[in-house]
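Student: missing the sequence, but the structure's below:
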């Protein structure tokens, strides 16, 4: 099985510029800017809406939005255009209140975006999620503020720096010797929704150990022949999905744990195709690494598996 093609915008992150405020200001003035708010992205109704620095300043001056924070995403290696995220909220909202007017989630937009826009959207969303969930210093409890182009939060009291953290999770395509795949159903999903197995890395654990543990915990099978396939950012809210394939010797031992997974099913290519066609199987969304793993296994014709897909 070949490796997955990662979803990541071809941006030069230009980390050497993050401490140069004058350089960041110059880039901001000619940048393409994504507005993000509470994991929602600005949209024109069909795709991402990019703002100019002038438009952002006009919105702030008109007191429509808070001044917010600016996060430097990087420079497009092809066009040399800089990209920023502007993380702000509507003025006048009560504490804890959010607005979705003119905004859409990455889940809603994902299927309409090209690979570049999807990559920068994931980066912008992940940064916004992290900044919003770390308003205080973990050492002294004082307020923290965004600095270095949004790549760091600094404590206003002790000046300690806090860097974004990404949660590592494995996701596994389980196969048997007949090249069938095993998929599982979570109870929070609608009937017919099946996907690959996944779980977070625990302290002191290797990725391979995590693959073995998570698959066994959720489906009751022991795997070997673990092979790395690729990775994908997954800012829901702050993960990186590390994809593997693995092979089980005895497929008859497959059994859902009854908690995280309530049903498991083996699929041949013919069975998967017919189940999608008759509506009894809902696949993971097209932007997910789970869907890409299934499509890579399925091979030619995977793009026609459009009979149904579901987030939840």
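Tutor: Perfect, thanks for sending it. What you see is a predicted model, and the numbers here were worked out from it, not measured in a lab.
Student: make it CA atoms for all contacts and neighbour counts henceforth
Tutor: OK.
Student: how close does residue 187 get to residue 238?
Tutor: Using C-alpha to C-alpha, to the nearest Å, we find residue 187 at a distance of 23 Å from residue 238.
Student: comparing these two, which residue is more hemmed in?
Tutor: Neighbours of residue 187 and residue 238, each counted by other C-alpha atoms under 10 Å, are more numerous for residue 238; the result is 21 against 15.
Student: burial of the residue lying closest to that one once chain neighbours are set aside, as a residue count?
Tutor: Closest residue to residue 238 in three dimensions, ignoring its sequence neighbours and counting by C-alpha to C-alpha, 6 or more residues apart in numbering: residue 166, at 5.4 Å. Applying other C-alpha under 10 Å, we find 16 other residues in the vicinity of residue 166.
Student: and residue 248, what does it touch?
Tutor: 174, 175, 176, 177, 221, 222, 223, 224 (C-alpha atoms under 8 Å, 6 or more residues apart in numbering).
Student: could you measure from it over to residue 3?
Tutor: Residue 248 sits at a distance of 20 Å from residue 3 (criterion: C-alpha to C-alpha).
Student: same check on residue 242?
Tutor: 12 Å.
Student: kindly report the same for residue 67.
Tutor: From residue 67 over to residue 3 the distance is 42 Å, taken as C-alpha to C-alpha.
Student: strands of the stretch 151-300 of the chain, start to end?
Tutor: 152-155, 161-162, 167-175, 181-185, 197-200, 223-234, 239-248, 263-267 (DSSP state E, counting those that start in this stretch).
Student: before we go on, here's another structure to hold up against the first:
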């Protein structure tokens, strides 16, 4: 089967991990006029027009960045991410805090740009999220230092190194014997929003085990272990997940909902699904999510929008 077309899983650059050990890598690249830097602030990336802004170092030298991260190379160009502190509610806007008059800010979840820019932005955002949440050593509590181009945090007290982590999560299109798709709504979602089931992989658990366990826990449905089929994976750095897509066939259809996780769930034929989309009973799905891609694969057509 062809791979799914997943926006946050596309990239066109080499991460060049072999360069991370260079002693002054980031400092040296910040002095090179050919280096290009993308700028992040919270959950947003700086853009110009509809594209990710890629600045020369001198263009953003006036900004007070908290961290610089080495992202890799493409066609002889080195790329850095530069992280601005996220402004607080009382912060005043000043020119010194803005990359330039023509720059806008785009939410990462809505980013739709060429593969090079998207791959760089997703990598930068995922790495920045990890740094923001791991400022201190989990062993002794001391403040850690950023090393290896942003890919390690070193504890100067106990000498330990700490590396970025990604949490694996399964997301699955479950169908029954009549090829109806199981769709559910979380308690925090609006009335019309439904998607396929998903959940984090637990310690000591295989991916297929997680698919079966999460389906049973959330809706009380048993799946045939032999039917569990891997489809594709997608980085989902909100804040640090890797979504692993599957499809599987249910052996039972009676629904018993996990109250704190699932508000509604139901089986949809393709005709019922199309009708619900048309009359607004079901809302549109986020363009960038692997959940949408799994639904489209079952449905046999694009959801549009």
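Tutor: Structure's in. What do you need? Quick caveat, the model's predicted, so the values are computed rather than measured.
Student: go through the strands of the stretch 151-300 of structure 1 and name the closest to residue 215 of structure 1.
Tutor: Closest to residue 215 of structure 1 of the strands of the stretch 151-300 of structure 1, according to C-alpha to C-alpha: strand 197-200, at 6.4 Å.
Student: quick one: that closest one to structure 2 mean distance?
Tutor: With mean C-alpha distance after the TM-score superposition for structure 1, strand 197-200 of structure 1 departs from structure 2 by a mean of 0.6 Å once superposed.
Student: other residues contacting that strand?
Tutor: With contact meaning C-alpha under 8 Å, 6+ apart, strand 197-200 of structure 1 is reached by 167-174, 183-184, 210, 214-215, 218.
Student: with stretch 276-288 of structure 2 instead?
Tutor: The contact list for stretch 276-288 of structure 2, computed with C-alpha under 8 Å, 6+ apart, reads 6, 7, 8, 109, 110, 192, 193, 194, 273, 292, 303, 305.
Student: what's the answer for stretch 105-119 of structure 1, then?
Tutor: Stretch 105-119 of structure 1 is touched from outside by 7-10, 39-41, 46-48, 121-122, 285-287, 311, with contacts defined as C-alpha under 8 Å, 6+ apart.
Student: out of those, which comes closest to residue 100 of structure 1?
Tutor: Compare each of the contacts of stretch 105-119 of structure 1 with residue 100 of structure 1 using C-alpha to C-alpha and the shortest gap goes to residue 40, at 7.2 Å.
Student: now whichever residue in structure 2 pairs up with the closest one. Nearest residue, chain neighbours left out?
Tutor: The criterion is TM-score structural alignment: under it, residue 40 of structure 1 has residue 44 as its aligned partner in structure 2. Excluding its sequence neighbours, the residue lying closest to residue 44 of structure 2 (C-alpha to C-alpha, 6+ apart) is residue 107, at 4.5 Å.
Student: what distance do you get for that neighbour to residue 26 of structure 2?
Tutor: Residue 107 of structure 2 sits 26 Å away from residue 26 of structure 2, taking C-alpha to C-alpha as the criterion.
Student: who has more neighbours out of those two?
Tutor: Using other C-alpha under 10 Å, the more surrounded residue of residue 107 of structure 2 and residue 26 is residue 26, with 19 against 13.
Student: surely the more buried one is in a helix?
Tutor: Yes - note on residue 26 of structure 2: a helix contains this position according to DSSP: H, G, I helix; E, B strand; the rest coil.
Student: isn't it up against residue 149?
Tutor: Yes - with contact defined as C-alpha atoms under 8 Å, residue 26 of structure 2 reaches residue 149; the gap is 6.0 Å.
Student: got any residues that touch both of the two?
Tutor: A shared contact of residue 26 of structure 2 and residue 149, defined by C-alpha under 8 Å, 6+ apart, is any residue touching both; here these are 68, 69, 70.
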